[in-house]
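Student: sequence and predicted structure below; questions after.
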Amino acid sequence: MILVTGATGLVGGHLLWHLLQQYEKIVAIKRASSNMNTIHTVFKFYTKTPDEYLKKIVWRIADVNDYDSLQKAMSGIDQIYHCAAVVSLGGQGENIDDVNVSGTRNVVELALAYKVKKFCYVSSIAACGFSHKGEMINEETPFQSSTHKTPYAASKHAAEQEIWKGIEKGLKAIIVNPGVILGVSGAKSSSTLLFHQVKRGMMFYTLGGSGYVDVQDVVKAMILLMDSNIHSERFILVGENNSNQEILNWMATGFKKPKPFIKVGRRLITVIGFFSEISGKIFKYTPLLDRSMGVSATNRSYYSSQKIKDALGYQFNPISKCIADVCRFMLQN
């Protein structure tokens, strides 16, 4: 039996859909307070009859930080796709280490105890190394804590260390490091928030850029890796390296909105981030922008997916098509 953690999120929702094309039943974990909007929206993207597929999911109530509930939920499981995470693009984030590190440690420990046959962990390019001179970042680029690395990046890197510890103890595991993931979601968070902002109209852009990937490519690659004999390996999943302006322009075109035309430099966005941080501390909220996000938004990092291409012969979807499909769905729904 296959288990998916983080099943109500962007990656988890799309993963469930693709797994259900191969299997009759999938076990998925959700918290008692989980919002099911994303998974309903995701299934509507693929089919006009989402309920026919949703009823095939065996839901188990658990929390990756609640060892007892997790222990019950993982009983009888052969394969685990560990997608549960707190995603925070900035320097803040509620319970980041609790979920991303401690939660991953719990899942790994129980996977070893239950002798799970194979394990896939969804990490991030944030946990990869940093390029200072525009060189391609690959799986071997060393991770270094620096002013460019956010608490989110540090948490994903630490979570990967929990996977490697499990591998040393005999766990057959795969780590995937997706780029900025784009796809249909019912939530207004992380990269999905950008679609909603552009749909309302956006005038500003930054000169930075990063590696982007279609969520469908992420989950397809995960399934192919889990169905292969490959284990104890790490794979970057990036479809294209794009500038922020390029991404925003494609979104604006998809929503029939004017393209952003005001360039925001690093100095200004860092100052805005600084005052947002102060405001967040005073009024006790997580700001949408902080200094680390300002730096990230103006950096251009390049990532290589050559390893996954060589291992599986995998070909990624064009990012422009992915964005066009998401925009079309959002306009129709």
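Tutor: Good, I have the coordinates. Everything quoted here is computed from the prediction, not taken from an experiment.

Student: only C-alpha atoms for contact and neighbour calcs from this point on.
Tutor: Noted.

Student: run through who's touching the one helix or strand residue 11 maps to.
Tutor: For residue 11, the host element (DSSP states H and E) is helix 10-19. Helix 10-19 is contacted by residues 4-7, 26, 38-39, 42-43, 53, 83-84, 183-185, 215-216, 218-220, 223 when judged by Cα atoms under 8 Å, 6 or more residues apart in numbering.

Student: which stretches of this protein form helices?
Tutor: 10-19, 37-46, 50-54, 67-73, 96-97, 104-113, 151-168, 190-200, 215-227, 244-254, 266-283, 291-298, 306-312, 319-332 (DSSP state H).

Student: for residue 121, find the nearest of those.
Tutor: helix 151-168 (7.7 Å; Cα to Cα).

Student: for residue 29, the count of nearby residues, please.
Tutor: 25 (other Cα atoms under 10 Å).

Student: got it, and residue 224?
Tutor: Neighbours around residue 224, by other Cα under 10 Å: 13.

Student: how close does the closest residue to it other than its chain neighbours get to residue 84?
Tutor: Excluding the flanking residues, the one nearest residue 224 by Cα to Cα, 6 or more residues apart in numbering is residue 312, at 7.8 Å. To residue 84, residue 312 is 25 Å away according to Cα to Cα, to the nearest Å.

Student: for comparison:
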Amino acid sequence: MRVFITGATGFVGGHVAKCYAAEGATLRLLTRQTSRLDSLTGIDAEMVIGDLREPMKLRSALEGCDALVHVAADYRLWVRDPEQMYASNVTGTRELLKLACESGVQRVVYTSSVATMGFRADGTIVNEETSVSLKDMIGHYKRSKFLGELEAVRAAKAGQHVIILNPTTPIGPGDSKPTPTGRIIVDFLNKNFPAYVDTGLNLVDVAEVARMHVAALGHGTPGERYILGGENLTLKQILDRMSAITGLPSPTMKVPHAVAMAFAFFDENFTGRLRGKDPRATVEAVRMGKKMMFASSSKAERDLGFRVIPIYDAMRTAIEWFVAHGYAPAFDKRMA
């Protein structure tokens, strides 16, 4: 089986590529001119240089492929030019699916996000059937992923074999960018997490997310969405678990959302717009934090053989990886 994978140089995509390589697939991987290839070390694959913002140039990369696994996305919670995010996540997705259909690619796995679900402030555990609309999407990242997912649904309704996966918040080794979630771990390890807000996330082992990208090709139903999640945890519980692993203190001061919003507004404008650097806190992230992002993966368990795995080991290996690769100093306590 020949598989074209986008986003293979990213965190989730790198794990997906390794899973397909282990299955013996012939791989064709999309990379950018400036992409780091560390995550692809040891993988036998044909590298294709391209960009989702120029999808028409990817037609030749799709030719002769049996499957497209579209993992790539612009995943940032703060952007100077939002149009570039929509060009990648919405227009790029629509045109790539169209090209795959025209090129005779038989099956597609599209990596969406749990961000497209209808979360509630009261901590209600949501699933794929929870009502949601574009107006519920906070910020450009969520809106662009919601619209990109609609393109995948439309393609499936038109007869294309497209399976939609919605990972929650993956953690594990290899988060080199790092992602916004990885940044939480890095900030904690560097003692840059003096306080917390009352919010919650669902953390999932990135290895299990990657495994589902292989399983979905054979077991998923076209047009269906599948949440891939793990443990529902408050931010305080996440910090406490990292403290138990490392011996570093967990913050005890809870900050009201209004205070966090004021800091984020200042950080965006001073750090982001005046200094030209990515802010540590964003207004979008604080607005998201007012909702508990708790989700159920029962549909993926039933239909795809997904496993809800305790997050401790993935958290520990993520911490080990960040320390080993210089993102944070070593700590005294032996890792449990």
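Tutor: That came through, no problem. No experiment lies behind these values; they were computed from the predicted model shown.

Student: superposed, what's their TM-score?
Tutor: For this chain pair, the superposition-based TM-score is 0.89 by TM-score structural alignment, normalised by the length of structure 1; 320 aligned residues with a Cα RMSD of 2.1 Å.

Student: ok, residue 312 and residue 84 of structure 1, which is more surrounded?
Tutor: Counted by other Cα under 10 Å, residue 312 of structure 1 and residue 84 do not tie: residue 84 has more neighbours, with 25 against 13.

Student: apart from its chain neighbours, what residue comes closest to the counterpart of that one in structure 2?
Tutor: Residue correspondence to structure 2 (TM-score structural alignment): residue 84 of structure 1 is matched to residue 72. Distance criterion Cα to Cα, 6+ apart; nearest residue to residue 72 of structure 2, sequence neighbours excluded, is residue 7 at 3.7 Å.

Student: and if you look at residue 288 of structure 2?
Tutor: residue 138 (6.5 Å).

Student: go on, residue 137 of structure 1?
Tutor: Residue 137 of structure 1's closest residue in space is residue 303 (Cα to Cα, 6+ apart), at 4.6 Å.

Student: can you get me a residue count around that neighbour?
Tutor: 26.

Student: got it, and the one 5 residues further on?
Tutor: One way to gauge burial is a neighbour count; for residue 308 of structure 1, by other Cα under 10 Å, it gives 19.

Student: look up how far residue 316 of structure 1 lies from it.
Tutor: Residue 308 of structure 1 sits 10 Å away from residue 316 of structure 1, going by Cα to Cα.

Student: could you do residue 254 of structure 1 as well?
Tutor: Using Cα to Cα, we find residue 254 of structure 1 at a distance of 20 Å from residue 316 of structure 1.

Student: which of the two has more residues huddled nearby?
Tutor: Per other Cα under 10 Å, whichever of residue 254 of structure 1 and residue 316 has more neighbours is residue 254, with 22 against 17.

Student: my read is that that one contacts residue 329, right?
Tutor: No - taking Cα atoms under 8 Å as the definition, residue 254 of structure 1 is not a contact partner of residue 329, at 10.1 Å.

Student: before we move on, back to that, tabulate the helices of structure 1 (JSON lines), appending distance to residue 123 of structure 1.
Tutor: Shown next, in JSON lines, are those (distance: least, Cα to Cα, whole Å):
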{"stretch": "helix 10-19", "distance to residue 123 of structure 1": "11"}
{"stretch": "helix 37-46", "distance to residue 123 of structure 1": "20"}
{"stretch": "helix 50-54", "distance to residue 123 of structure 1": "26"}
{"stretch": "helix 67-73", "distance to residue 123 of structure 1": "20"}
{"stretch": "helix 96-97", "distance to residue 123 of structure 1": "13"}
{"stretch": "helix 104-113", "distance to residue 123 of structure 1": "11"}
{"stretch": "helix 151-168", "distance to residue 123 of structure 1": "6"}
{"stretch": "helix 190-200", "distance to residue 123 of structure 1": "15"}
{"stretch": "helix 215-227", "distance to residue 123 of structure 1": "11"}
{"stretch": "helix 244-254", "distance to residue 123 of structure 1": "22"}
{"stretch": "helix 266-283", "distance to residue 123 of structure 1": "26"}
{"stretch": "helix 291-298", "distance to residue 123 of structure 1": "18"}
{"stretch": "helix 306-312", "distance to residue 123 of structure 1": "15"}
{"stretch": "helix 319-332", "distance to residue 123 of structure 1": "20"}
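
Student: do you know how far residue 237 of structure 1 is from residue 109 of structure 1?
Tutor: From residue 237 of structure 1 to residue 109 of structure 1 the distance is 26 Å (Cα to Cα).

Student: who's more crowded, these two?
Tutor: Set residue 237 of structure 1 next to residue 109 and count neighbours by other Cα under 10 Å: residue 237 wins out with 31 against 19.
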